[in-house]
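[1] Structure for this input, please:
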Amino acid sequence: MRVTRTRAAGAASKESCTPGRGVGPSATKTELDRLYRKIALRLLPFLFVAYIVNSIDRVNISFAKLRMMDDLGLSTATYGLGASLFFVGYVLFEVPSNLYMQRIGARATVMRIMILWGLITVATGFVTAPTQLYILRFLLGAAEAGFFPCIILYLTYWFPAARRGRITSMFVLAVPTAGILSGPLATWIMNTFDGAHGLHGWQVLFVYEGIPAVLLGILAWFLLPDGPTAATWLTERERAVTISAIESEQASRTAPAMSGGVFRQLLTDKRVYIAGFVFFAMYAGFNVFSYWTPTLLEGLGIDDLTTIGMLSTLPAIGAVIGMIVNGRSSDRRLERRFHVAVPLLIAGICFGALLLTRSNVLLSMILLTTAATMCFGTLPVFWTVPPSYLSPVTAAVGIALISSIGGVAAFITPNLIGQITVATGSIHNALLVVGALLIVAAVVMVKGIPARVLQEHRAASTTHTES
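    Predicted structure coming up:
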């Protein structure tokens, strides 16, 4: 088996086997199931907890908003701008972060990102003016840039595409899990520790929720191997089987010529923009729940912090269900496009229908929860698609580029919703725009990504799994 020097595989020795050269050891389905279960149990718990902390630190401003607006003199539109500036830094630094990850490895990247974002979150608790908040939100986005695409790429070092839907769904379940935890946790901290250390409750919130990221960043150095060849807890045969599975998958895809450079090739690949637009729309939907759920609940006449925190968990619970059910259904049928398109269509309809139920708490919560179930249910399935048609050479930059396009929506959406809400006096008019965007994305997903591309990859993955 030929071996070539590369940092992309993230091995301790910085080596990985070149795709398409030789055939690795065959393994039965039972052996493969046992192997991937072992890998998942080693990697996913830490990654899952890290992503929970990441999600909480990103959106805790939505709960702090309920009390910090008066202290800092923020309007709804100003808050929307502050929330969205996070994604300016995120988009600008996401591709460079993923490229740098290929040089220094996954564990060093995760450590750097988590320590920086934790410290910036703590610093946010000490802002005294809107300008300071804007600067720190931008820096938080710059610090966090690359975390999600880094993990998505990292998982491709370990798991073949046929298993990646389930694995990715388990990882991204951290987002709705954070949604379940963040509301009650944030409101409890703000109510219980208001005045502690001479700080307002919203200030204590940022300080207390920033510290775990720093600690987890330090642990990442010790818990995350850069790739299979660096995993001392795998036997020699297990490492060979793991590497062989990834090689066989990569060999089924033709790497593009490198004369124009990876980035230039991606900029001319329409599939990147198609996937990017779909993720753009998905992110717009995610941001409704990340930054505006407390405001929506407050608009329904609910002003008690504890009640808002508890009700905000319902869409998050729905999101957990959606991710599990849709991810497993997609893997079982080995179908991706409609498992993204249909949920997006339903979510778009639900957002539009909220305009009709704005005076009814029960119906509004049903629609919000359904929209969250559908919208977040697309996340693990969607991220199995780009690695299926991007070559091993372009995957790292391609994933980051698609994620960055989604990050543009993450910048636009909070700001746009804030502006429309101020201009029209109702957040529901802004949700009509988000709903329409999701419906268009559902059509683009089906029409823009050929089934043939994913079917060819499915055949290659199935053949290896059954060997």
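[2] going forward, measure contacts and count neighbours with C-alpha atoms only.
    OK.
[3] For my notes, confirm A319 occurs in a helix.
    Yes - under the criterion used here (DSSP: H, G, I helix; E, B strand; the rest coil), A319 sits inside a helix.
[4] wait, V49 sits on A174?
    Yes - under the criterion of C-alpha atoms under 8 Å, V49 makes contact with A174 at 7.1 Å.
[5] Please say which of those two ends up with more neighbours.
    A count of neighbours by other C-alpha atoms under 10 Å puts A174 above the other of V49 and A174, at 22 against 17.
[6] Please report how far that one lies from G146.
    Shown here: A174 relative to G146, a distance of 17 Å by C-alpha to C-alpha, to the nearest Å.
[7] One more, please, to line up against the first structure:
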Amino acid sequence: MAAHSTLEHRTIRKVSRRIIPFLIILYFLSFLNRVNVAFAGLTMNHDLGFTNAVFGTGAGVFFIGTFLFGTPSNIALHRIGARRWIALMMLAWGSLSAANALATNPTSFYLLRFFIGVAEAGFFPGVILYLSFWYPTRHRAFVTAIFMAAAPLSNMIGSPISGALLQYTNGVAHLHGWQWLFIVEALPTVVLGCIALVYLTDKPEDAQWLEQDERRWLTQELEKEHSEKAARSASNVWVAFKDIRVWLLALVYSGTSMGLYAIGFWAPMLLKQFGFSFVELGVINAIPNLVAVVGMVYWGRRSDRQRERRLHVAIACLAGALGMVVAGQAASALVLVIALSVANFGINAAKPPFWSMPTLFLSSSAAAAGIGLINSVGSSIGGTVGQMVIGKLRDLSGNYSSGLYFVSATLVISAVIAVLFGRPATSKVDMRSPSK
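    As a prediction, the model looks like this:
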């Protein structure tokens, strides 16, 4: 048993060193290209005459693309292979993200955002599925937390970069600062898309960088889990669409997505009300994201150690809801930063234990379809509805409070559904290590 444990530790550590840092960089760029419109909007809205409603609609249209193509893209990844499909997606969305610099009116802005959503639709759910190809269930929440830390990390590092680009490149080569922002921040995505094609490995049995005993142990361990899940439920694509648990998880995810993108798209504008320069704004906006990075990794590890998912999701959602309410009432920059930090922690911390839930009752093609469906439905509701509502309420009321309260209410609903989700997604039997 000791030898088995040593082999497991050695294998998981080697897998993590090989694929997790690279996936973090890819998700970092994915999220940066998705939300850098928040900083661009600080001057782009004025230059192109966009209202808050137009900006919110443009931010949200992205998620219509992810909704329509998320599940088909994830099924394609399962059939074609992660290496080729991820590389293709990155080349597509990187090129389209740079093309944001060509937007001249609401229609062109909407179309570009929609097609970026189409191109990027399968990336996040694809990586969640990809991690299930490499990690037994008992390790998955923690590695998911490490991977997903790239989202707040992207805001933490990307915010100062975006602020500096906005401030110091304006007028260079007769382009606006927001145009340079889109172009510069898209280039690494295209470059790494080419690298992904040769660096990633589809499945453990193809991993020549693992020793033979490591490949054998990991392959057998994952096949054993797959067989156990397959014995409890069917594994074809249509099972995911008929399973009520998939739709309940999509509703939970819609609340966390609404919170995530409310902060991602609107936090710079919330903070700008206090008169910060673009560079100062970038640095200050990084603080809540630093809190989120540390908090979500801790929360994911805690979820793995306690082998519990539902309450970890629910408690985190309630923390996010509280932060949103306080942010809506904040009368000073300090209170706003603290509130956004609490909200950012809760929203991001909910995600690692959440994404450990679908693969506990879905396997094979059903897992690919189910994860894609949860992501596309949850992201489209949270991303599209949330941003449109916030933008419209901002134009009507002159402040962001009503929109933030609306987001808070959706997070409370997510918490309630997570608590009531039921035993199948949280069974300790399902999550127990076979080696124990």
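[8] can you count the residues close to whichever residue in the first structure pairs up with H46 of the second structure?
    Applying TM-score structural alignment, one finds that H46 of the second structure aligns to D70 in the first structure. By the other C-alpha under 10 Å criterion, the neighbourhood of D70 of the first structure contains 10 residues.
[9] from the middle of its chain, how far away would the helix or strand containing D70 of the first structure be?
    D70 of the first structure is located in helix 61-72, with elements delineated by DSSP states H and E. Using C-alpha atoms, centre = their mean, to the nearest Å, we find the averaged C-alpha position of helix 61-72 of the first structure to lie 25 Å away from the chain's own average C-alpha position.
[10] Return the set of buried residues in it.
    Of the residues in helix 61-72 of the first structure, those buried under the neighbour-count criterion (16 or more other C-alpha atoms under 10 Å) are 61-68.
[11] Make CSV from these and add distance to V385 of the first structure to it.
    As requested, those are exported to CSV (distance: C-alpha to C-alpha, whole Å):
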residue, distance to V385 of the first structure
I61, 32
S62, 31
F63, 34
A64, 36
K65, 36
L66, 38
R67, 41
M68, 40
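[12] nearest to V288 of the first structure, of those?
    S62 (10.5 Å; C-alpha to C-alpha).
[13] Need the nearest residue in space to the closest one, chain neighbours excluded.
    Distances taken as C-alpha to C-alpha, 6 or more residues apart in numbering put Y291 closest to S62 of the first structure, at 5.0 Å, once the chain neighbours are dropped.
[14] residue range for stretch 79-95 of the second structure in the first structure?
    Following TM-score structural alignment, the aligned partner range for stretch 79-95 of the second structure in the first structure is 103-119.
[15] what's the burial count for the aligned partner of T424 of the first structure in the second structure?
    Structural alignment places T424 of the first structure opposite S397 in the second structure (criterion: TM-score structural alignment). Around S397 of the second structure there are 11 other residues, counting by other C-alpha under 10 Å.
[16] distance of S397 of the second structure from N52 of the second structure?
    12 Å.
[17] for V377 of the second structure, same thing?
    The gap separating V377 of the second structure from N52 of the second structure is 24 Å, by C-alpha to C-alpha.
[18] got it, and V246 of the second structure?
    V246 of the second structure sits at a distance of 34 Å from N52 of the second structure (criterion: C-alpha to C-alpha).
[19] which of the two has more neighbours?
    Counting neighbours by other C-alpha under 10 Å for V246 of the second structure and for N52 shows that V246 has the greater number, 23 against 20.
[20] so the more buried one makes contact with W238?
    No - V246 of the second structure is beyond contact range of W238, at 11.5 Å (criterion: C-alpha under 8 Å).
[21] Quick check: neighbours shared by the two?
    Contact with both V246 of the second structure and W238 is made by no residue, according to C-alpha atoms under 8 Å, 6 or more residues apart in numbering.
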